[in-house]
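K.L.:
Sharing a sequence plus its predicted fold:
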Amino acid sequence: MMMSRKIAAGSAAIVGALIATASAHADEPRMLKELSPDGGGACFSRVYDASHLKAHPHQKVARIFFYHGPDPVSRPSEDPTDGLGTAGYNGFMATTVRGASKPEWVGGWCNVSGETGEKAAIHCGMECDRTMAELSLDAKGRLKVDAFDRDIYLDIGAEDELGTAEYERQALGTDDNGFLLERRPAADCKAEFARIAPANPALGDPLRIRLKPDQPFCFGRDYSAEHLASHPEQVTQTIRVFRGAAQVASFAAQGKAGDWPNGADLVVAMTTRKGDAKATQTYSCQGEADQWRCVAIVATGVASCDLSEKEIYLRRGANGTMMLANPKESLPLTDLCQAGGDTKSDDKVFRLEAMPQSACSQ
C-alpha cells in the first residue's frame, strides 16, 4: 500500500503514517533574482489581526507565508538524495485558517512568465498542471499573491466528490485571494513551516544514520502472556528484524555505500502463540522519505508466487526503537503466497527494541 506525498498537511493513524511516502528527488531549486536578488531564501508573509478578519467574514486565511528557496518542510530522511530539494520545488506557501492550530502547505515550481525585472509576473505551478499562485512585486517590494484557488489543498474534482456543503467547509473562503505580503527574514518562514510537523528530538537520527551498512543489527520484542491476553487478536509471540553477517557481506559485494539503505537485505523471524516453528522471511529494502520500504524476496530458483506486493515498512521510533508496519499479509505469520488482503489482527504495528546480535541468530 503506497501513498504519494500529499503536499497539504494532514493527520493519519499510525499505520498510515508509517506507509505514507514523500518523493524527494535531486533537483536543486532555481532561484529567481526577482524574489531573491542575493540568491538566498526569500520570505514574505502577512498575519491578519482580529479587526481585519471581522471586516472580511469570507476570508478564512488568518496567516499566510510564502518562501522561495530550498524545501523548508522536509526532515532528514532515509532517501539518499535527501537535502537536494523536493522535485525541484522553489516556492512554498503555508496558510493557517481561523481556529486552526497549524498551517497547511503546498509546494511548486515558480518561474518568470512575463517581462523580467522588479514587476515581473511569476507563475507558480504544481503537479497535474495546477496553479499554486500568480505572483508579482509592487513598487514597495511587497508580494502580491493572485490565482490562489479555494481548493488548493483539495484533490481535483473535490467539489463534485464532496458535495457543496462539505466542499464549502473544507475549501478556503471566497475572499482568500489577492493577498499582499511583506518581505520578512527567511528565518520567519522557516519557523512558520516548522509548525506543520515539529521535529521530535526523541526520534534522533534516521535509520540510515543509526544503522551502518557494514554493521549487523538486531531489533525485536518478546510479548508476555499478560500482553497477549490483553490483545487476543495478536498472533505474534516473538519477532526479530535483523541484518546478520550474510546480509552485511551481500551489501558489501553488490551495494553502494552512498546509496544506503537502498539494496539492503534484512531478515524477519517470528514465532506465534499457536506454537508453530520459527518462520523467517528475507526482504530487500529501499529508502523512501522517512522510512524503509522492504519487499519480500525468495532464493533464486525457488518456485514462488509474485512477492512484489508483499511489503513491510520500517521507521525510527522514539528513544532508539524501531517501528515496523505490516499493512498487509507481509510477515511470515503464514505462507505469503497463500495470504492475501489486509492484516485483520493486531499484527500491524510493532515497536521493537535494540537487542544483542545473539538474540537474532538464525
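P.N.:
Perfect, I can see it now.

K.L.:
Going by C-alpha atoms from here, please, whenever you check contacts or count neighbours.
P.N.:
Will do.

K.L.:
Would you map the strands across the stretch 101-250 of the chain?
P.N.:
In order along the chain, the stretch 101-250 of the chain carries the following strands (DSSP state E, counting those that start in this stretch): 104-112, 122-125, 131-137, 143-146, 179-184, 217-222, 236-243.

K.L.:
out of those, which comes closest to C43?
P.N.:
strand 179-184 (5.3 Å; CA to CA).

K.L.:
helices or strands up against that closest one?
P.N.:
Taking 3 or more CA pairs under 8 Å, 6 or more residues apart in numbering; DSSP states H and E as contact, the helices and strands that strand 179-184 lies on are strand 42-47, strand 143-146.

K.L.:
quick one: that strand to strand 131-137, angle?
P.N.:
What separates the directions of strand 179-184 and strand 131-137 is an angle of 60 degrees, with axes from the mean of the first three to the mean of the last three CA atoms, to 10 degrees.

K.L.:
Strand 179-184 to strand 42-47, inter-axis angle?
P.N.:
Inter-element angle recorded for strand 179-184 and strand 42-47: 120 degrees (by the same axes, to 10 degrees).

K.L.:
Need the contact partners of strand 179-184.
P.N.:
With contacts defined as CA atoms under 8 Å, 6 or more residues apart in numbering, strand 179-184 is touched by 42-46, 65, 141-146.

K.L.:
Below is structure B, check it against A:
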Amino acid sequence: MKLSSFVVLAVAACAGALSTAQAQEAAGKAQAAAFDKRMFAGPLGAKSLACFVRRYDANHLAQHPKQKVSAMKLLVEAKTVPQDKTINYSFRVGIQYRDRPGNFDSGGYCNHALPTKAGRVTAYECGVDCEGGGLTVALSNDNKSATARIGRIMVSDRSKPDAEPAEMQTDGSDDKVFRVDRAEASECAELVTDRNSPPSATSDRLQVMGLK
C-alpha cells in the first residue's frame, strides 16, 4: 500500500513538473513572438526585414575620439520555413571606419536571448560562423531604434570577397555599443544577400516602421 501511494505521488509530481515546463515553454514562445512583432513591425511573413542605420557626425566623433566606426547599417531578417514549422533568424552588419576607406560587413545567425527575470524576451543573440564573434541586438522601448552590443566580430572588405576576414577595428569601449535608428528597408539593400532572387508580394514583405 505504501509503495503504491509513493508511486502515485511520484507520478503526480512528474506530471506537475511537466505541466510547469510546458507552461514555461509556451510563455517563452509567446514572449519571443511578441519581440518579433516589435522588431519587424507586425506579424512575420514568409520573409521579414528590419533595417537600422546610423551615420555619426563630426560632433559625435569629436566627443568620442576613440570610436573607429563612422557609420553602421544593421539588417535583421526572419524567414519562415513552413515545412519545418520553424523561423530562421539572421543578421548582416555593414560598417565604415573614420580613418580607413572602404565598406566592411559581417553576418550570421540569431536566436532569441533568454528571457529576463521579468519573463520578457528583449534581444537576439547573434553569432558569426567559425568563431567569428557576434553581437546582441536589442530594441528601444518605442521600437524606433536598436542597440547593437559587440564583443568581437570578424568583418570582410566588401571590395575583396576572396580576402580573409579580419577582426573589427576597435579602440576601447567607444566601439562596443551602437545605437542605430530604424530606417526604410531600401537603406539596407546592399546587405541583402539574396537581392538577385525574384521578388514576391507575399514572400518578400519589407516591414518597416518609425521611419526617419
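P.N.:
Sure thing, it's come through. Not measured: the values here are computed from a predicted model.

K.L.:
that older thread, export the contacts of strand 179-184 of structure 1 as JSON lines, with columns for neighbour count and distance to Y89 of structure 1.
P.N.:
Conversion of those to JSON lines gives the following (neighbours: other CA atoms under 10 Å; distance: CA to CA, whole Å):
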{"residue": "A42", "neighbour count": "22", "distance to Y89 of structure 1": "14"}
{"residue": "C43", "neighbour count": "24", "distance to Y89 of structure 1": "15"}
{"residue": "F44", "neighbour count": "24", "distance to Y89 of structure 1": "17"}
{"residue": "S45", "neighbour count": "25", "distance to Y89 of structure 1": "19"}
{"residue": "R46", "neighbour count": "18", "distance to Y89 of structure 1": "22"}
{"residue": "F65", "neighbour count": "25", "distance to Y89 of structure 1": "16"}
{"residue": "G141", "neighbour count": "16", "distance to Y89 of structure 1": "23"}
{"residue": "R142", "neighbour count": "17", "distance to Y89 of structure 1": "22"}
{"residue": "L143", "neighbour count": "23", "distance to Y89 of structure 1": "19"}
{"residue": "K144", "neighbour count": "19", "distance to Y89 of structure 1": "20"}
{"residue": "V145", "neighbour count": "20", "distance to Y89 of structure 1": "17"}
{"residue": "D146", "neighbour count": "17", "distance to Y89 of structure 1": "19"}
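
K.L.:
And the furthest pair within these?
P.N.:
Looking at the contacts of strand 179-184 of structure 1 by CA to CA, the two members farthest from one another are A42 and D146, with 18.0 Å of separation.

K.L.:
and the lengthiest helix in structure 2, how far out from the chain's middle?
P.N.:
Using DSSP state H to define each element, structure 2 has its longest helix at helix 2-39. For helix 2-39 of structure 2, the distance from its own C-alpha centre to the chain's C-alpha centre is 28 Å (CA atoms, centre = their mean, to the nearest Å).

K.L.:
rewinding a little: output the strands of the stretch 101-250 of structure 1 as JSON lines; include the columns distance to P70 of structure 1.
P.N.:
What follows is the strands of the stretch 101-250 of structure 1, written out as JSON lines (distance: least, CA to CA, whole Å):
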{"stretch": "strand 104-112", "distance to P70 of structure 1": "11"}
{"stretch": "strand 122-125", "distance to P70 of structure 1": "15"}
{"stretch": "strand 131-137", "distance to P70 of structure 1": "17"}
{"stretch": "strand 143-146", "distance to P70 of structure 1": "19"}
{"stretch": "strand 179-184", "distance to P70 of structure 1": "16"}
{"stretch": "strand 217-222", "distance to P70 of structure 1": "34"}
{"stretch": "strand 236-243", "distance to P70 of structure 1": "35"}
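
K.L.:
For A296 of structure 1, find the nearest of these.
P.N.:
Distance to A296 of structure 1, taken as CA to CA, is lowest for strand 236-243 among those, at 13.1 Å.

K.L.:
so that closest one versus strand 217-222, what angle?
P.N.:
Here strand 236-243 of structure 1 runs at 180 degrees with respect to strand 217-222, directions being taken by the same axes, to 10 degrees.

K.L.:
Let me see the ranges of the helices in the stretch 1-150 of structure 1.
P.N.:
The residue ranges that make up the helices of the stretch 1-150 of structure 1, judged by DSSP state H, counting those that start in this stretch, are 14-19, 50-55.

K.L.:
ok, the closest residue to V15 of structure 1 other than its chain neighbours - how many residues close by?
P.N.:
Once its chain neighbours are removed from consideration, V15 of structure 1 has its nearest residue in A325; the separation is 6.2 Å (CA to CA, 6 or more residues apart in numbering). Here the count is done by other CA atoms under 10 Å, and A325 of structure 1 has 24 residues near it.

K.L.:
and if you look at Q67 of structure 2?
P.N.:
Around Q67 of structure 2 sit 20 other residues, with neighbours defined as other CA under 10 Å.

K.L.:
Alignment lookup: it to structure 1.
P.N.:
By TM-score structural alignment, Q67 of structure 2 lines up with Q59 in structure 1.

K.L.:
residue contacts, the nearest residue in space to I150 of structure 2 that is not next to it in sequence?
P.N.:
Ranked by CA to CA, 6+ apart and with sequence neighbours excluded, the top spatial neighbour of I150 of structure 2 is L135, at 4.6 Å. By CA under 8 Å, 6+ apart, L135 of structure 2 lies in contact with 125-127, 148-153.

K.L.:
are any of those residues buried, and which?
P.N.:
Using 16 or more other CA atoms under 10 Å as the burial test, the contacts of L135 of structure 2 include 125-127, 148-150, 152-153 as buried.

K.L.:
Adding distance to T20 of structure 2, write these out as CSV.
P.N.:
Written out in CSV, the entries for the buried ones among the contacts of L135 of structure 2 read as follows (distance: CA to CA, whole Å):
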residue, distance to T20 of structure 2
E125, 26
C126, 29
G127, 31
A148, 34
R149, 33
I150, 35
R152, 37
I153, 38
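
K.L.:
ok, so of those residues, who is nearest E184 of structure 2?
P.N.:
The shortest gap between E184 of structure 2 and any of these belongs to A148, at 18.1 Å (CA to CA).

K.L.:
In this structure the closest one contacts S140, no?
P.N.:
No. Under the contact definition of CA atoms under 8 Å, A148 of structure 2 does not touch S140, with a separation of 11.0 Å.

K.L.:
Give me the distance from stretch 68-83 of structure 2 to the chain's centre.
P.N.:
The mean C-alpha position of stretch 68-83 of structure 2 is separated from the chain mean by 6 Å, CA atoms, centre = their mean.
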